[in-house]
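1. With the input below, show me the fold.
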Amino acid sequence: MVMDESQWVPEREGTVSTKLLQKAGAAPFVPVGIAGFAMVATYGLYRLKARGKMKMSVHLIHMRVAAQACVVGAITLGATYTMYKDHLLKPAADRAQK
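-> Model (predicted):
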C-alpha cells in the first residue's frame, strides 16, 4: 500500500538543539549522562600522550568503560528518581487527599 505523501505531516519539526531540550525536560538525567561521557572522552584525549608504557588498546578500553559507567550511572539515577517520584511521593499525596 502506497501512502500519499501530501497527507503526511511530521509530528514535530525542529533542530537538534530543540529536540535535546525537549528530551532534557522529559528526562533530566540525559544531559548529565551526555556531559559525563564528554568529560571522560576529553580527559582520555588529554591523557593520551601521558599514558606511559600502557598500550593504546588498554588505554582506550579504560576510557570506554569509564564513559559507559557515566552513562549507565546517569540512567540508574534517573530510573531511581522516577521510581521514587512515582511510587513514594504520589501515594503519600493520595493519602493526604482522602
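2. alpha carbons only for contacts and neighbour counts from here, please
-> Will do.
3. start to end distance for stretch 76-93?
-> The first and last residues of stretch 76-93 sit 25 Å apart, counting by C-alpha to C-alpha, to the nearest Å.
4. Buried residues, that stretch. List them.
-> Neighbour counts over stretch 76-93 (16 or more other C-alpha atoms under 10 Å) mark G78 as buried.
5. what does stretch 14-29 give?
-> So for stretch 14-29, counting by 16+ other C-alpha under 10 Å, buried means F29.
6. my read: R51 touches H59, true?
-> Yes: the pair formed by R51 and H59 meets the contact definition of C-alpha atoms under 8 Å, at 7.4 Å.
7. could you say which helix or strand contains the residue nearest the centre of the chain?
-> The centroid of the chain falls nearest to V30 when counting by C-alpha atoms, centre = their mean (2.9 Å). Assigned by DSSP states H and E, V30 belongs to helix 29-46.
8. run this one through as well so I can compare:
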Amino acid sequence: MELQKPIFMYEEESQADKLARKSKETPIFPIAITALTAAVGFGVYKFNKRGKMSPSVFLMQLRVGAQGIAVGALTLGLLYTMINEHILKKKH
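-> Predicted structure coming up:
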C-alpha cells in the first residue's frame, strides 16, 4: 500500500498559507527569499552612492550578482535534496 500525499486546493490558499507550505516542503525557500530581499535592498542603497558609474553599468553588475545568488540558492537546494534522498535515505 502506497502512501499518498495530501491534495491541496491551491486556489483556496492565502499567500501566508502558500508561504508556510513552501517553507515546509523546501527549507531553502525562506533562505532564498531572504537573500533576494537583501540583494535588492543592497542594490537600492548602493544605487545612490555609485559615483560616476552610469546607471546601466551599475544595473548590469547588480543583475549579475542577483543571478549568482539565484544559482547559489538553487545549488544549495539541490544539494539538500540529494543528501536527504540519497545519503540519509529520507522519503517525502
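9. Drop the TM-score for these two in here.
-> Remark: TM-score between the superposed chains equals 0.80 [TM-score structural alignment, normalised by the length of the second structure]; 82 aligned residues with a C-alpha RMSD of 1.7 Å.
10. Show me what the residue nearest to the centre of the first structure aligns to in the second structure.
-> In the second structure, the residue matched to V30 of the first structure (TM-score structural alignment) is F29.
11. Please determine how far its match is located from M60 of the second structure.
-> Applying C-alpha to C-alpha to F29 of the second structure and M60 of the second structure gives a distance of 25 Å.
12. distance of the residue nearest to the centre of the first structure from K49 of the first structure?
-> For V30 of the first structure relative to K49 of the first structure (C-alpha to C-alpha), the value is 31 Å.
13. can you tell me which helix in the second structure is longest?
-> Of all segments of type helix in the second structure, defined using DSSP state H, the longest is helix 55-82.
14. name the helices or strands packed onto that helix?
-> Packing partners of helix 55-82 of the second structure (3 or more C-alpha pairs under 8 Å, 6 or more residues apart in numbering; DSSP states H and E): helix 28-47.
15. Just the buried positions in the helix it packs on, please.
-> 28-29, 32, 35-36, 39, 43.
16. Just the closest of those residues to T81 of the second structure, please.
-> The closest of these to T81 of the second structure turns out to be I28 (C-alpha to C-alpha; 9.9 Å).
17. Who are the contact partners of the closest residue to A67 of the first structure other than its chain neighbours?
-> Counting by C-alpha to C-alpha, 6 or more residues apart in numbering, A67 of the first structure lies nearest to F37, which is 4.8 Å off, once chain neighbours are set aside. Counting by C-alpha atoms under 8 Å, 6 or more residues apart in numbering, F37 of the first structure touches 67-68, 70-71.
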